[in-house]
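>>> Build me a model from this:
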Amino acid sequence: MTAYWVLASIGVLLALLIQGRVSPAILFTCWAVGFVLLGVTEQQALLSSFSNSALITLVVLMLVSLALERSPLLDHVSDALLKGRESMACLRLMGLTALLSAFLNNTAVVGSLLGVISRQRHIPASRLLIPLSYASILGGITTLVGTSTNLVVNSFVINAGLPPLGMFQFTLVGLPVALICIVGLLFSTRWLPKNRALDQDVPQSYFLEAQVMADSPLIGNSIEANQLRNLNGLFLLEIVRHDRLLSPVSPDEVLEPGDVLVFTGEVEKVQTLQRFAGLQLFGTQADRLLTSNLVEVVIANESELAKRTLREVDFRTLFNAGVVGIRRGKRRLTGQLGHISLRVGDSLLLAVGPDFTEQRNIDRNFHVLNGTLQRPKLQPRQSLFAFCGFAIVIALAATSLVPLLNGLLILLAALLVTRILTVSELRRRFPFELWLIIGSALTVAKALDSSGGAQVIADTVRSVCNGYGVYGAFIGVFIITLILTEVVTNNAAAALVFPIGLSTASAFGADPLPFIMAVAFGASACFIIPFGYQTHLMVYSPGRYRLVDYLKTGLPVSLLYSAGVIILVPIMFPF
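Now for the predicted structure:
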């Protein structure tokens, strides 16, 4: 009976994950703690899950990647990559991205190239950003460290008492599949749109300007006293005074004759300003100043802004910037901006204060697309040290001379000693949410296994695939994982299906490795819907895409990917 109510609770968990209203970290943590409190699994299992060596390896790898993503290498090669014919430029970009993603965190690779591609004018960014995201996935499947999914699956493998996966064990299947899909992408990208960049939009479409006349009764009173803060649909963003820009505007700021008040929000609600005597609307005299401090950013997957509104987080105080416009994919969001629930991948057009770049929370929350406001790049010697150190760690781990975790810890210590990384940066960028999700997911997987729930599903899979044998069961596990990764997240899909795959292999008396690979490759097979994978969300708004753009481009890739995995895994890893 325990098995069935555990399965029912997992069904509820899956439904909530698909709904997307509650963070996966909160959901998995609640379920893990709940299973411990109800006695389905032991407290020690929960504690050991969070100290799993593969999970710690993933965390340290992501921290080391903070230094690698600041290397100027990508900026130097990007201009050469994107010259010439569009098809060849796209091929070069995908090749470089896949190569880098085989060893670096693919989120970091896409984040580093996102601004470079958005700023260049050789090729419309919308023709390159989806291929960039897909290539980062395809490169990631070729090695153990290429994607967090492979390391997450490895943590489940170790937790199950099986031998850990090797550095290049995925390469036997991943490399040929990646090459096939990249060739397929060259054909499917012809359906991508040619959208203008966000910064080519007319700035005045976001702004409403009003000048304080010399005889206005507003003069000499503060913004607060004049009741200019809580207007119906409009927000006072900044003040232009004698060719100076006051941004952000303090509620205590006293108005002077000739001040130009710049409003944003529902600019069509101009009638809201009619009740203020001595306020004259006019055209674009302040256009030069307004565009001089505009910065475009994309909300990062680690951001604390996700699923919250600007008003809830007190955006202006937090970042010393005002939000001028919000874009989600191809659509510019309208209405009262402060009440819009933000999502990962949203593009924000900001009017920033003079010390915006000094805010310590910028890199955690945003991918900054404006080149002048990027974080300081590493010096050439620092970049060489970081990359050579990482290459040595990977080589030692691949030859089994030094365990990967040991090598990464030594490298992290060296980066701290040389001040390439700082403790404060590690504190700000620590992947706490990912650590929480995976540690809790390991506990949920143990509960699913120990309660007999995984065995119930495995027996069902066996009965359904009775006429198709172990190969049919293998395909079934892969397809289940693929569907889940499209509608939830890759790591959540791996967590939910891994114990099922292991139990299915046991039910057929087969080697578990092909089923482990089915889960690993299936969990990375997110090509059709953008909401299940963080790199797709990162490029969604900068490319001004629609959902149909992912569908048209990704469906052929998904079919090629699935065919390659289904054919190659049983050949390379026999049952």
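
>>> from here on, contacts and neighbour counts on C-alpha atoms
Noted.

>>> quick one: the strands in this protein?
Ranges of strands in the chain, per DSSP state E, are 208-212, 234-241, 244-246, 260-265, 279-281, 294-299, 321-328, 331-333, 347-352, 366-368.

>>> Would you mind putting the ones you listed into CSV with distance to residue 126 and mean neighbour count alongside?
Formatted as CSV, the strands of the chain follow (distance: least, C-alpha to C-alpha, whole Å; neighbours: other C-alpha atoms under 10 Å):
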stretch, distance to residue 126, mean neighbour count
strand 208-212, 29, 22
strand 234-241, 30, 23
strand 244-246, 33, 15
strand 260-265, 27, 24
strand 279-281, 36, 18
strand 294-299, 15, 24
strand 321-328, 14, 23
strand 331-333, 14, 14
strand 347-352, 14, 24
strand 366-368, 17, 24
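
>>> Output these as a markdown table; include the columns distance to residue 387.
A markdown table is the format used below for the strands of the chain (distance: least, C-alpha to C-alpha, whole Å):
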| stretch | distance to residue 387 |
| --- | --- |
| strand 208-212 | 48 |
| strand 234-241 | 43 |
| strand 244-246 | 42 |
| strand 260-265 | 44 |
| strand 279-281 | 55 |
| strand 294-299 | 27 |
| strand 321-328 | 35 |
| strand 331-333 | 39 |
| strand 347-352 | 31 |
| strand 366-368 | 22 |
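
>>> Here is the second sequence; please produce its structure so I can put it next to the first one:
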Amino acid sequence: MTAWLVLASVGILLAVLIHGRVPAAIAFTVLAGIYLLAGLIQASAYLASFSNSALATLVVLLLVSIALERSPILGQLSRLLIRPGSATRAVFRLSGASVLASAFVNNTAVVGAFLGMVTHQRRIAPSKLLIPLSYASILGGICTLVGTSTNLVVNSFAVNAGLPALAMFQFTWVGVPVALVCLVVLALSARLLPVRETDSKRDAHAYFVEALIAADSPMAGKTIEANGLRNLDGLFLVEILRGGRLISPVGPETVLEPEDQLLFTGEVQKLQTMRQFKGLHVFGAPASSLLASNLVEVVISNESELAGRTLREVDFRTMFDAGVVAIRRGERRLTGQLGRIPLRVGDSLLLATGPDFRQHRNLDRNFHILNGDGLRPHLGRWQNRLVTGGFALVIALSALNWLPLLQGMMVLLALLLASGVLSLSEIRRRFPFELVLIIGSALAMATVLETSGAAALIAGGIRYVFQDYGVMGAFVGVYLMTLALTELVTNNAAAALAFPIALSTARAFGVDPTAFVMVVAYGASAGFLMPFGYQTHLMVYSAGHYRMGDFVRVGLPVSIAYSVCVLLLVPLVFPF
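Below is the predicted model of the structure:
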């Protein structure tokens, strides 16, 4: 009975994660807490889940990566990759560099380093390059233990289950061939991506701007045509919200009233046109003053505290010394009150910045900048040598089994703090609390799944379904289950849910569990079809003006090639 109740609770968790309204950290923590209160796991085992050595390694590695993000190497490399020529060659060069960098550096840092340069160069349409950039960062991540947090998450589950820790280059034997095959497929399938940069209709409908007719505005009482709003160059009045009623389409004879909320769409370069209208406020500030400021285009990062909140809920100007001018979300048409729309990771914001904007310490946590200089200064020459050289040395010593990765990263982190490259306040701001809650809670849940017999029930079901196909059939089944999970929820959550099932399935067949462990890691990184399940996809979604179909069109061939290679190579490299 207990096993069935645990399975039901996991099913509810999965439904909550797919729904997306409740953050994964809260969902996992609450369920693990319920198991603790119900006596399904002892307090000592629960606390041990959060002190897992592999989880500690992941946390320290992410903190060291904060310094790696500031290295000028990626920025310098990005300027060399896009040269005049065919888009296919540019995709291959950029993707190859992203694979190499992502094998050792956090993939969000890699994509973030290339994002601004790719978006604002005019040699090749950014829409041809950004999805391949995101996919390549995934392919690089599967090549080493430190390439992606998902590999380290799986390693933490393996250690917690009493299995040997995964080695630094244990992923390489499968990861590199898979990455090479998928790079070729990606370069070919990228031809299917649209060239939206030269689409004038798209340019004219890039950002959405919410404006308010002030009570004393001279625009009130006049028609749209009389106010000169009908034929604005590069701007289009989409709709009017009046007292909770939506007026759309807007006719030239529509008379404006005080407190009317106008929704415009238009190009960044044309937004200055709105300064000429007296009594028109943009996101709570007069358009004449707001649009006189410097305009900075940013993308909301996966670590941002803005995600899931509306602009009405946050004191944006106090937080960042900037006002929001406009919002863009891919190619999706936004409607209604923009200030009440919950922001998402990957949304593009156009900000009118004040003089202290770049001095605010919370910028690097919340945004990826798309124009102008970076939000933070690059490392100096000696700092860059310390960070990159120290990181390479720790990786090498770990690969040679001369120094455990955790100890090496701890020493490097201490050096970065002592030298001033990192500060304690920076670490406090960027500490991955949510990831610790998710993984620690998931480790506790995995223990409950094992001890309650719930994992054995699922493994028995898999064995029953695939009994005619043997262990290979079950192996494929576990991979497909993990693949489906990672498209529906985040990659780390998918690994957390799939691992105990994969381990129990291997034990049910009486085989070495290594292949099943590895296929969970590879399967949890196979998020190529849905833009909302992987953080780097969200980063490029709005910047590339993509639609959902663009990811499916390019991602499906890559996903098929990836899956075939993984399912063929893993049993060869890690026999059952």
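
>>> one step back: closest to residue 70 of structure 1 out of the strands of structure 1?
strand 366-368 (12.3 Å; C-alpha to C-alpha).

>>> how big is the offset of that closest one relative to structure 2?
Once fitted to structure 2, strand 366-368 of structure 1 is off its aligned match by 1.0 Å on average (mean C-alpha distance after the TM-score superposition for structure 1).

>>> quick one, what contacts residue 389 of structure 1?
residue 411 (C-alpha atoms under 8 Å, 6 or more residues apart in numbering).

>>> what does it align to in structure 2?
With TM-score structural alignment as the criterion, residue 389 of structure 1 lines up with residue 390 in structure 2.

>>> From residue 75 of structure 2, how far out is its match?
Look at residue 390 of structure 2 and residue 75 of structure 2: by C-alpha to C-alpha, to the nearest Å, they are 20 Å apart.

>>> where exactly do the helices run in the stretch 301-450 of structure 1?
For the stretch 301-450 of structure 1, applying DSSP state H, counting those that start in this stretch gives helices covering 310-313, 315-319, 362-365, 380-398, 404-417, 423-429, 432-450.

>>> just the helices in the stretch 151-300 of structure 2 please.
So, for the stretch 151-300 of structure 2 - with DSSP H, counting those that start in this stretch - the helices run 172-189, 200-204, 287-290.

>>> so residue 515 of structure 2 sits right up against residue 571, yeah?
Yes - in this structure, residue 515 of structure 2 is within contact of residue 571 by C-alpha atoms under 8 Å, at 6.3 Å.

>>> Pull up the overlap in contacts between the two.
By C-alpha under 8 Å, 6+ apart, no residue touches both residue 515 of structure 2 and residue 571.

>>> which one of these two has more residues nearby?
residue 515 (23 against 18; other C-alpha atoms under 10 Å).

>>> Comparing the helices of the stretch 301-450 of structure 1, which comes out most buried?
Neighbour counts (mean count of other C-alpha atoms under 10 Å) averaged over each of the helices of the stretch 301-450 of structure 1 peak at helix 432-450, with a mean of 23.

>>> mind checking how far that one is from the chain centre?
Centre-to-centre, helix 432-450 of structure 1 and its host chain are 20 Å apart (C-alpha atoms, centre = their mean, to the nearest Å).

>>> do stretch 528-548 of structure 1 as well
Worked out by C-alpha atoms, centre = their mean, stretch 528-548 of structure 1 lies 10 Å from the chain centre.

>>> Give me the longest helix you can find in structure 2.
For structure 2, the helix that runs over the most residues, judged by DSSP state H, is helix 548-573.

>>> what angle do it and helix 172-189 make?
150 degrees (axes from the mean of the first three to the mean of the last three C-alpha atoms, to 10 degrees).

>>> Give me the buried positions along helix 548-573 of structure 2.
Residues of helix 548-573 of structure 2 classed as buried under the neighbour-count rule (16 or more other C-alpha atoms under 10 Å) are 550-555, 557-559, 561-563, 565-567, 569-571.

>>> can you check stretch 174-186 of structure 1 too?
174, 175, 176, 177, 178, 179, 181, 182, 184, 185, 186.

>>> Of those residues, which is the nearest to residue 28 of structure 1?
residue 174 (29.1 Å).

>>> doesn't residue 141 make contact with that closest one?
Yes - counting by C-alpha under 8 Å, residue 141 is a contact partner of residue 174 of structure 1 at 5.3 Å.

>>> need the helices of the stretch 301-450 of structure 1 in CSV with distance to residue 131 of structure 1, can you?
Output for those, formatted as CSV (distance: least, C-alpha to C-alpha, whole Å):
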stretch, distance to residue 131 of structure 1
helix 310-313, 31
helix 315-319, 32
helix 362-365, 24
helix 380-398, 25
helix 404-417, 30
helix 423-429, 27
helix 432-450, 25
